[in-house]
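Chemist: sequence first, then the predicted structure, then my questions.
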Amino acid sequence: MSTPTIDQAARVFVDPRAYADEPRLHAALTQLRAHRPVSRVDQRPYRPFWAITRHADITAIERDNRLWINAPRPLLAPAYADDMQRSLVDSGMGLRTLIHMDDPQHQKMRAVISEWFRPKAMRSLQERIDELAQRYVEKMAQRGPECDFVQEIAVNYPLYVIMSLLGLPESDFPRMLRLTQELFGGDDEEYRRGLTAEEQLPVLLDFFGYFGALTAARRAQPTHDLASTIANATIDGAPLSDVDTASYYVIIATAGHDTTSAAISGGMRALIEHPDQRGRLRAEPTLMPSAVEEIIRWVTPVKEFMRTATADTQVHGVPIAAGESVYLSYVSANRDESVFAEPFVFDVGRDPNRHLAFGHGVHFCVGAALARMEISSFFHALLPRLEAIELAGEPQLASTTFVGGLKHLPIRYRLRP
């Protein structure tokens, strides 16, 4: 593939199809890191922004959450979608999740669920997650010798974990999966419900309708689950609004499984395409913690977040005015040659591994420990039984500008009983 020009390279950020074409994407990001690590992008239907591609610049921005705030533009969206979101928020109906908030409100809202994701809570979940991992490896064995690993295994295992934490009935899991794919898959022809913001709005309204009923039920009769914790939470002595409660459920129920699904399926592909690393990990299971970090770096399910400057400043010597927005390219940061030795080599023993797939600073992913545990448990369960595995067709990546990964991974395999 020919090297893109700088202007061509910068356009990958506003092209959802670029994330489904990894050679093109990484060629562009490599070009930008080397020659224009802070690039202005002005392409309709998006408002202008500055794309940040180097690891050091992204971490510096994320550390300074007073200078760089999430509101009013926490992620890349077309101008009409930004306008609709703001209108909905102003009317009391818009999505207001942790990624939309800044301190002190962000810190207070994050504290609502923090106990569920502390090390002690994670240790108590370990046995249950190990059981679920074994269950889905057994499903592979029963489904073999071929399956679409994404659709039959990878989307369902983490979905089951997070839905169980919330205390939702198993009969509702398919609905949550469909709504999540529609919410995050608005740029993908296979997943999206409609082409415009108006056509996609019913997805959000469906979420709000479902979780509004759940909130009422858990307030009337609390149970020992995460849904009850959210429904009955208070901040400064007042209960959460219906919108804030529903928004909390939406981010937990979607990001809580979709990103982990992407990591597991991308990790499976990496282990298939790098049999030496698969053999190394199988022979040295003590490498699993570093292998999990490498899988997460390699896949980087969350492609970006955005921040807006509260004052005139500079990034990498480039002046950025108050009110202008920056796009934090985690995919680029996780291949930064100045941070990672041989960044395009998949290495299950990579150490150190200072990837930014979970973000950095006060907005570091609250569910990171859970995601790591799920990935580790699954491959711990799978690898000892795996006798052979290969691709049975072409992997397909979702078109996206925000969250995503593989949507199809046909594999052929043999597992021992």
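Modeler: Nice, thanks for sending it over. Residues are numbered from 1 along each chain as shown.
Chemist: from now on I want contacts and neighbour counts done on CA atoms only, so please keep to that.
Modeler: Fine.
Chemist: tell me where the stretch 301-417 of the chain has strands.
Modeler: For the stretch 301-417 of the chain, the strands defined by DSSP state E, counting those that start in this stretch cover 304-309, 313-315, 318-320, 325-329, 386-391, 396-397, 406-408, 410-415.
Chemist: wait, which of these is closest to residue 350?
Modeler: strand 325-329 (21.3 Å; CA to CA).
Chemist: hmm, who's touching that closest one?
Modeler: 48-53, 58, 73, 75-76, 303-309 (CA atoms under 8 Å, 6 or more residues apart in numbering).
Chemist: now with 7 Å, please.
Modeler: Contacting residues not belonging to strand 325-329 are listed as 49-53, 58, 303-309 [CA atoms under 7 Å, 6 or more residues apart in numbering].
Chemist: next up, a structure to set beside the first:
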Amino acid sequence: MSTNTINTAIPDLSDPATFVPGVPHEALDAIREMPGLYWQPAAMGTLNGGFWCVTRHEEIIEIEKDPATFSVQWGPFYPALDEPSPFFEGHIMYSDPPLHSRLRRAAARSFGPRVVANFDHWVREIVVEVLDDIVARGEVDWVADVAALVPSRVVARVMGVPREDRQQIVDMANDVFSAVVKPDSGAALMEVVPNIYAFMEKLRLAKLRDPQDDMATVLAQCVERGELSQPECLHFMEILLVAGFETTHTLIGQSMRLVLENPEIAATVDKSLDTVGSKAVVEEFLRYVTPAMNMARTVTRDVEFRGVQMRKGDLVQLFFTAANRDPAVFTEPHRFDPARPSNDHMAFGNGAHHCIGNALARLEVRILFEEIHKRGITLRLNGEPKRGWSTFINQLFELPVTVAQGPISGPDNT
């Protein structure tokens, strides 16, 4: 198989500006159809001047099964670190097995599907509270007033963050995702993470003094039992905050944008909630939106992969958003269809680093659409949506809407 380099028809996938108009699905489709892998030159953020674009579903699975060759120690996203950082030692997102396996086991039992199923009643209370507020106001920014509030309040509840500190969760998560897209992401992260870790240490000590039925208490007690070190605990608390907020935040924002801008999708969602159910609708939103568009791995040794010679230090971008529209796996991949007989998407990653909080994110979005549908809330666009500036997250910054009672619909529906 051949190696593909600069193609004038392919936009610069290392440039956040490429993603501002929308996810470049046509370009990713073209890359997937090329033989071999596409090499994207990059002026910064890599060791060898660019990254390999992996767009096929089966190839991502293969890479994720070999962490010894494709490591996260240089960072799980682009731009990558120049070298593994001592600061991130023991951070689950920067760790390969077997360390990663130990870290995941220490807290995974508190985030399994059976545990999360018991969260339904209070997650629903949070959703209803938020929806009551936007109905009363009539005109809101869906991103700020719903997509940010629901996950921040849920994460605060899961972790045991006091109510008065909810806004800090939003602010800290936004600070992290602003840092990771900067040219010198390592330095930018080091400017914002000390405040997050100071907040988490304060929370950890509070939970030791006054244990509660929450995730911060579980993690604090893991330290006391010697299952986690104090730095490992703080790393875990930080990633719960950031990942627990951002994936759901993006999914809620972009899902509603699809409904509001596309009458066909609006009608499909409305019908599907009554036929195939909310779980299937959420799975299709996850596939179609893919909040984290990609993750990165660094090659640890010279290796041949699918006929392509990779060098030690090469960065590999796993484009989940492309894999989720791979025609080898999904029939009519660019069609929104909750009634798909199977939906083996990668919206939460794949392999050992499959998102530990996926069940909670699914629950939040499922309940949100159930309540909108049940309560007959109608949303309409009230201005121009504003996309984010990221090669990593399928961000939506603003979605102005009007809110009223009635069936959910797109802009041209009656």
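Modeler: Yes, it's here. Values in this document were obtained by computation on a predicted structure and should not be read as measured data.
Chemist: picking that back up, of all the contacts of strand 325-329 of structure 1, which two lie farthest apart?
Modeler: 303 and 309 (20.2 Å).
Chemist: coming back round to it: let me know the closest of the contacts of strand 325-329 of structure 1 to residue 153 of structure 1.
Modeler: Among the contacts of strand 325-329 of structure 1, and counting by CA to CA, the member closest to residue 153 of structure 1 is residue 303, at 22.7 Å.
Chemist: now that closest one: closest residue in space, sequence neighbours ignored.
Modeler: The shortest distance from residue 303 of structure 1 to any residue other than its chain neighbours is 5.2 Å, reached at residue 402 (CA to CA, 6 or more residues apart in numbering).
Chemist: could you do residue 284 of structure 2 as well?
Modeler: Nearest one to residue 284 of structure 2, counting by CA to CA, 6+ apart, is residue 338 at 5.2 Å.
Chemist: kindly report the same for residue 401 of structure 1.
Modeler: Residue 401 of structure 1 sits nearest to residue 16 (CA to CA, 6+ apart), 5.1 Å away.
Chemist: any idea how far residue 120 of structure 1 is from residue 60 of structure 1?
Modeler: Separation of residue 60 of structure 1 from residue 120 of structure 1 (CA to CA, to the nearest Å): 31 Å.
Chemist: more neighbours: which of the two?
Modeler: Legend: neighbour count by other CA atoms under 10 Å for residue 60 of structure 1 and residue 120, higher for residue 60 (14 against 10).
Chemist: which residue in structure 2 lines up with that one?
Modeler: Using TM-score structural alignment, the partner of residue 60 of structure 1 in structure 2 is residue 62.
Chemist: who's in contact with the residue nearest to the spatial centre of structure 2?
Modeler: Nearest to the mean C-alpha position of structure 2, by CA atoms, centre = their mean, lies residue 247 at 3.3 Å. By CA under 7 Å, 6+ apart, residue 247 of structure 2 lies in contact with 291, 292.
Chemist: that one - that's part of a strand, no?
Modeler: No. Counting by DSSP: H, G, I helix; E, B strand; the rest coil, residue 247 of structure 2 is located in no strand; its state is helix.
Chemist: alignment lookup: it to structure 1.
Modeler: In structure 1, residue 247 of structure 2 lines up with residue 259, judged by TM-score structural alignment.
Chemist: can you check residue 311 of structure 2 too?
Modeler: In structure 1, residue 311 of structure 2 lands on residue 321 (TM-score structural alignment).
Chemist: you'd agree that match is up against residue 314?
Modeler: No. Counting by CA atoms under 7 Å, residue 321 of structure 1 does not reach residue 314; the two are 8.2 Å apart.
Chemist: of the two, who's got more company?
Modeler: residue 321 (14 against 11).
Chemist: in JSON lines, list the contacts of strand 325-329 of structure 1 along with neighbour count and distance to residue 415 of structure 1.
Modeler: Shown next, in JSON lines, are the contacts of strand 325-329 of structure 1 (neighbours: other CA atoms under 10 Å; distance: CA to CA, whole Å):
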{"residue": "49", "neighbour count": "21", "distance to residue 415 of structure 1": "49"}
{"residue": "50", "neighbour count": "22", "distance to residue 415 of structure 1": "48"}
{"residue": "51", "neighbour count": "24", "distance to residue 415 of structure 1": "45"}
{"residue": "52", "neighbour count": "28", "distance to residue 415 of structure 1": "44"}
{"residue": "53", "neighbour count": "28", "distance to residue 415 of structure 1": "41"}
{"residue": "58", "neighbour count": "22", "distance to residue 415 of structure 1": "42"}
{"residue": "303", "neighbour count": "22", "distance to residue 415 of structure 1": "33"}
{"residue": "304", "neighbour count": "23", "distance to residue 415 of structure 1": "37"}
{"residue": "305", "neighbour count": "20", "distance to residue 415 of structure 1": "39"}
{"residue": "306", "neighbour count": "24", "distance to residue 415 of structure 1": "43"}
{"residue": "307", "neighbour count": "26", "distance to residue 415 of structure 1": "46"}
{"residue": "308", "neighbour count": "24", "distance to residue 415 of structure 1": "50"}
{"residue": "309", "neighbour count": "22", "distance to residue 415 of structure 1": "53"}
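Chemist: of all the residues you listed, which comes closest to residue 185 of structure 1?
Modeler: residue 303 (13.3 Å).
Chemist: what sits against whatever residue of structure 2 lines up with that closest one?
Modeler: Correspondence of residue 303 of structure 1 to structure 2, assessed by TM-score structural alignment: residue 293. Applying CA under 7 Å, 6+ apart to residue 293 of structure 2 gives the contacts 319, 320, 321, 392, 393, 394.
Chemist: re the thing from before, from the contacts of strand 325-329 of structure 1, which single one is nearest residue 32 of structure 1?
Modeler: For the contacts of strand 325-329 of structure 1, the closest approach to residue 32 of structure 1 (CA to CA) belongs to residue 53, at 6.9 Å.
Chemist: ok, that closest one touching residue 332?
Modeler: Yes. Using CA under 7 Å, residue 53 of structure 1 is in contact with residue 332, at 5.4 Å.
Chemist: pretty sure residue 220 of structure 2 sits against residue 204.
Modeler: Yes. Under the criterion of CA under 7 Å, residue 220 of structure 2 makes contact with residue 204 at 5.5 Å.
Chemist: for the stretch 1-150 of structure 2, just list every one of the strands.
Modeler: 3-4, 37-41, 50-54, 70-71, 139-141.
Chemist: the residue nearest to residue 284 of structure 2: neighbour count?
Modeler: If you count neighbours by other CA under 10 Å, residue 338 of structure 2 ends up with 25.
Chemist: okay, now the counterpart of residue 143 of structure 2 in structure 1: neighbour count?
Modeler: In structure 1, the residue paired with residue 143 of structure 2 is residue 150, using TM-score structural alignment. Per other CA under 10 Å, the neighbour tally for residue 150 of structure 1 reads 24.
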